[in-house]
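>>> Quick check, what structure comes out for this input:
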Amino acid sequence: MSNTDLSIASNAEILPIGEIAERAGIPADALELYGKYKAKIDVQALLPAARLGKVVLVTAISPTPAGEGKSTVTVGIADAFSQLKESVIVALREPSLGPVMGVKGGATGGGFAQVLPMEDINLHFTGDIHAITSANNALAAFIDNHLHQGNALQIDPRRITWKRALDMNDRALRQVTIGLGGPAQGVPRQDGFDITVASEIMAVLCLATSIEDLKERLAQMVIGYTYGKEPVTVRDLGVEGALALLLKEAFKPNLVQTIEGTPAIIHGGPFANIAHGCNSLMATNTARQLADIVVTEAGFGADLGAEKFMHIKSRKGGFHPDAVVIVATVRALKMHGGIAKGLLGEENPEAVRRGMVNLAKHVDTIRQFGIEPVVALNRFLTDSDAEIGEIMEWAAASGVQAALTNVWEQGGAGGLELAKLVKQELDRPTNFAPLYDETDAVEEKLQTIVQKVYGGAAVQLTDQAQKQLAELKKYGWDELPICMAKTQYSLSDQPKLLGRPEGFIVTIREIIPKLGAGFLVCLTGDIMTMPGLPKQPAALKMDVGPDGKAIGLF
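Sure, this is the predicted structure:
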């Protein structure tokens, strides 16, 4: 058998989704079928739970091109819990077509630790992201139509902040001019596109807890400002009901399965470097209602997705992680130790030792939240015993629980030791506390994240960001959590500063209020909300065979 993720997924035995629903305790009348192997869950048809399950959050060290396998470990540990006869559900984000067709790949795990049907999930799935794209662009159309039809709200076309969206990396759409061609074609103005997973509607869908909450959050979204510099919201336009109507099916969580038949709920897909990086509250809360243990993940390293899970998702959801897993690899640690990607196959324990500072910082970050993390060392074939020994010796000396995992090759069996360590942490009380209060000044919240989470020296605001901050305070929007838009490759805002840089200053170039989502997006460095494709996009290797099966997906 070929050892590609796609071939393993294609040869796996996949069960009818009704059997998976039965395993998860989902009654038939709460299941809305999307073919044989996918379904939506009608949460309102579920019986109330006597108690809610505990949450295992999987995060990682700062990612590198060498790969860490965070989603693979997330799926693998869920399957390991299943093998240990625990009641468990894995809850993941939906993949975006931008990374799938670009360079990062999908988000369904890998090897024998995958969610199925892999092809469907990585492509159009149940259409959720398309629905979000439609709602986002419907709002854009309503705004431009309002301008064209007389502009009763006196919206200043120069101060419209709402952008159109597309779920694809397309740098040519970052800045566009619309409305050209004369009066019948609308009002000319500058516009732009975000990738759909950076849309505020994605964040709203992921943080809403009911249809009514969804509508209220949509209504609160700011789309621009009047000529008098007063904010204009979706409520002012009166279209929150129409947007909610477009999202009503997408709002329902999706049920699928792992290769080993563990129930998996996949729903919502915000990026963690330009958005809050967590799957939906609906998905996590539904999983908690159905299982004793919920294994979920947050995007990229602990400085991004995990920090936002703690400060944004936990606050909105009224729960916090009961255990945290930090995924690390020998290969990635060697890169953080200064080794080029092409030389990672060569044994180099000294490089591992140098790169350990990155893992140490992420452990320190999770501990600051009052949770003792468990390290999952995701093994690759090229890892030597000496290199692995460096990491395990460091863990023992640092009082960190660590387990060698091999879930890519062995599935749940390769994660049993990790699952047992995590179960020990689940049985212990945590002392969870966020690192800042929402009532802290914005400057204080930023300083806390930069110093405590990134390990930097200070934060500075550009003139534009300072002006925006003054406006936020004027409108009373400053008592919101922070959603940092920052490179994933470094703890700093400079992608090439690997390892554990010190003494750096993070520059905030722009602050964008997202009132519907309930946070402030702070843009750092040269981070883009519409990525571009690489020179050799993954799409060049993709095709479909005469049997209708995918070729070269991964």
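>>> Going by C-alpha atoms from here, please, whenever you check contacts or count neighbours.
OK.
>>> and the residue most central in space within the chain, what is it in contact with?
Geometric centre of the chain, nearest residue: residue 277, 2.4 Å, by C-alpha atoms, centre = their mean. The contact partners of residue 277, taken as C-alpha atoms under 8 Å, 6 or more residues apart in numbering, are 269-271, 298-299, 304-305, 308-309.
>>> Distance to residue 379 and neighbour count for these - can I get that in TSV?
Output for these, formatted as TSV (distance: C-alpha to C-alpha, whole Å; neighbours: other C-alpha atoms under 10 Å):
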residue	distance to residue 379	neighbour count
269	27	28
270	28	30
271	26	28
298	21	27
299	20	31
304	23	30
305	23	30
308	27	24
309	26	25
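>>> want to throw those residues into JSON lines with distance to residue 409?
Converted to JSON lines, the contacts of residue 277 look like this (distance: C-alpha to C-alpha, whole Å):
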{"residue": "269", "distance to residue 409": "26"}
{"residue": "270", "distance to residue 409": "29"}
{"residue": "271", "distance to residue 409": "27"}
{"residue": "298", "distance to residue 409": "23"}
{"residue": "299", "distance to residue 409": "23"}
{"residue": "304", "distance to residue 409": "28"}
{"residue": "305", "distance to residue 409": "26"}
{"residue": "308", "distance to residue 409": "31"}
{"residue": "309", "distance to residue 409": "29"}
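>>> want to put them side by side, so please do this one too:
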Amino acid sequence: MLSDVEIAQAHQLQPIDQIARDAGIPDDALIPFGTTKAKVDITKVGESHREGKVILVTGVSPTPAGEGKSTTLIGLTDALKLKGKRAVVALREPSQGPVMGIKGGAAGGGYSQIVPMEDINLHFTGDFHAIAAANNTLAALIDNHLQQGNSLGIDPRQITWQRCLDVNDRALRNVVIGLGGKAHGVPRETGFTITAASEIMAIVCLATSLEDLKERLGRITIGYTYSGEPVFAHQLEAQGALTALLKDAINPNLVQTLGGAPAFVHGGPFANIAHGCNSVLATSLARRFGDIVLTEAGFGSDLGAEKFFDIKARFGELDVAGAVVVTTIRSIKYNAGIAREELTKDNVDAVRDGISNLERHVDNLKKFGVKPVVAVNLFTSDSDEERAWLRSWAEEKGVALAESEVWAKGGEGALELADAVLDNLVEGQSQPIYDPADGIEASLEKIATTIYRANGVEYSAQAQKALAQIKANGWDTMPVCVSKTQYSFSDDPSQLGAPEGHTLHVRELVPRTGAGFVVALTGAVMTMPGLPKVPSANHIDVDESGTISGLF
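Down below sits the predicted model:
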């Protein structure tokens, strides 16, 4: 059996200018990076009579069994293309952290991929590097300001801005800088965030223009003065330099699916520690050039989809016409408590016992005003009896369900799913579930009780102090970005299935005034992940000809 990278390497890609031309993208808007990938200049795309329908692809709570959300999305796009639809992909860029760690990339798999797969999963067009450079330039300007007399009166103990890099490096979570004497800076405690969780990543993904990007960068809160007043990036005169570093990175990237559909791949915030959606600009561009736009929100619907509707769609003024919830029979059984090594065995009782997790995700999506379609990503171990029971469940609940075999068959394996999605489109009905004007506490209560089915929210002393400071600064009406484990509806990753009656524990509230939301850190989630015992990086190699192997 060929690996994902071998399948991608064997594929004959179309020239990227041909993909662009077929999509209707003007020649002068294309900025090629070689022959197989390009950026699209947002200032030169012109007007379009199209406003493609947005279909959100999300999933159940992720399990070690794997669900295949991106793979399903890409195969569904190719299936719609086979049916004569102008379908366009809008996806996030992979982070080097998971690529070198444990989760893998974000380019799909098997015969349902976006290509060139190796480039996309590694450096791509350098967006992550540009974001890290901008992030760390701001950090250097802060420390230089302290060194040069600190005219703003910044309290080194209250600097909230951290450096970042796109690597899972737990040793950098907490560091002390400025050591070595007076010439080497002001000693203070700080830390590193992974680039995917940086506020600048969120800003790039939520900005609607270069001008909007610059304004958002200027209003980043970097810390507080000795008297407790917030200090913003524009007070350090940093926004111009940061914008210069990001002026190319803000342009979305264009690649293609194995089926030849255009794919805008741009931005990569994680969904468990950030807002988990590709850029507003990429999605908006996709709508200009496609009749149907397939986009994704990270992890389960309780994380990515909630933030898509309550943050991205709100800021980007997007209406969502449809939604797909990706699941597998193996993941359903895992939510019933079945051990990983037992998941391939026929067990209809386990499917029945684990269905509550899928059912919860379906019910939650309905609250946003869409009609979700369940996509069952099939594996060879799935028995006829298990599949039959799942179809009967869907019929009983009135839920549209379609099986998918995109990993093995590409677009041909999602034709049934494509029909189900087209049959369940709605217009002008999607909506967020809370109003930020009601305040952070009300917003968190709504998310916790409505989406997580918690009894309420509990704030640590540190979170209560931060909440008071947020209210005092007038930031209480920004949306909330919950940082929570992806493995459970609760903040406890061991609570599988569909737990109810738990408490959401908020340990810290962090205002991201440039991005325009407040991050609520819950449970034990960290903004700098660590590597596993045997990282994926150990399996990646390059031969004498430069061909990469071991990349999934």
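>>> Could you get me the TM-score between them?
After superposition, the two chains reach a TM-score (TM-score structural alignment, normalised by the length of structure 2) of 0.99; 552 aligned residues with a C-alpha RMSD of 0.8 Å.
>>> quick one on the thing from earlier: let me know the closest of the contacts of residue 277 of structure 1 to residue 537 of structure 1.
Checking the contacts of residue 277 of structure 1 against residue 537 of structure 1 with C-alpha to C-alpha, the nearest one is residue 271 at 18.9 Å.
>>> Which secondary structure state does the closest one sit in?
Assigned by DSSP: H, G, I helix; E, B strand; the rest coil, the conformation of residue 271 of structure 1 is coil.
>>> in terms of contact, does it touch residue 199 like I think?
No - Residue 271 of structure 1 is beyond contact range of residue 199, at 9.9 Å (criterion: C-alpha atoms under 8 Å).
>>> What ranges does the stretch 351-500 of structure 2 have for its strands?
372-377, 400-404, 456-459, 480-483 (DSSP state E, counting those that start in this stretch).
>>> if we compare those, which one ends up closest to residue 100 of structure 2?
strand 480-483 (22.3 Å).
>>> next one: that closest one to chain centre, how far?
Averaging C-alpha positions (C-alpha atoms, centre = their mean, to the nearest Å) puts strand 480-483 of structure 2 13 Å from its chain's average.
>>> That strand vs structure 1, average offset?
Taking mean C-alpha distance after the TM-score superposition for structure 1, the mean distance separating strand 480-483 of structure 2 from the aligned residues in structure 1 is 0.3 Å.
>>> packing partners for the strand or helix carrying residue 58 of structure 2?
Using DSSP states H and E, residue 58 of structure 2 sits in strand 53-59. Counting contacts by 3 or more C-alpha pairs under 8 Å, 6 or more residues apart in numbering; DSSP states H and E, strand 53-59 of structure 2 packs against helix 69-82, strand 292-300, strand 320-327.
>>> what's the mean distance for the next helix or strand after the second one versus structure 1?
The one in question is strand 292-300 of structure 2. Where DSSP H and E defines the elements, the next helix or strand beyond strand 292-300 of structure 2 is helix 306-307. With mean C-alpha distance after the TM-score superposition for structure 1, helix 306-307 of structure 2 departs from structure 1 by a mean of 0.2 Å once superposed.
>>> could you measure the residue nearest to residue 17 of structure 1 when sequence neighbours are not counted against residue 529 of structure 1, distance?
Using C-alpha to C-alpha, 6 or more residues apart in numbering and skipping residues adjacent in sequence, the residue nearest residue 17 of structure 1 is residue 37, 4.7 Å away. To residue 529 of structure 1, residue 37 of structure 1 is 33 Å away according to C-alpha to C-alpha, to the nearest Å.
>>> Which one's more surrounded, those two?
Between residue 37 of structure 1 and residue 529, counted using other C-alpha atoms under 10 Å, the more crowded position is residue 529 (23 against 19).
>>> show me what contacts that one?
Residue 529 of structure 1 neighbours (C-alpha under 8 Å, 6+ apart): 194-195, 198, 274.
>>> run the last query once more with 10 Å
165, 169, 171, 174, 193-199, 271, 273-275, 485, 523 (C-alpha atoms under 10 Å, 6 or more residues apart in numbering).
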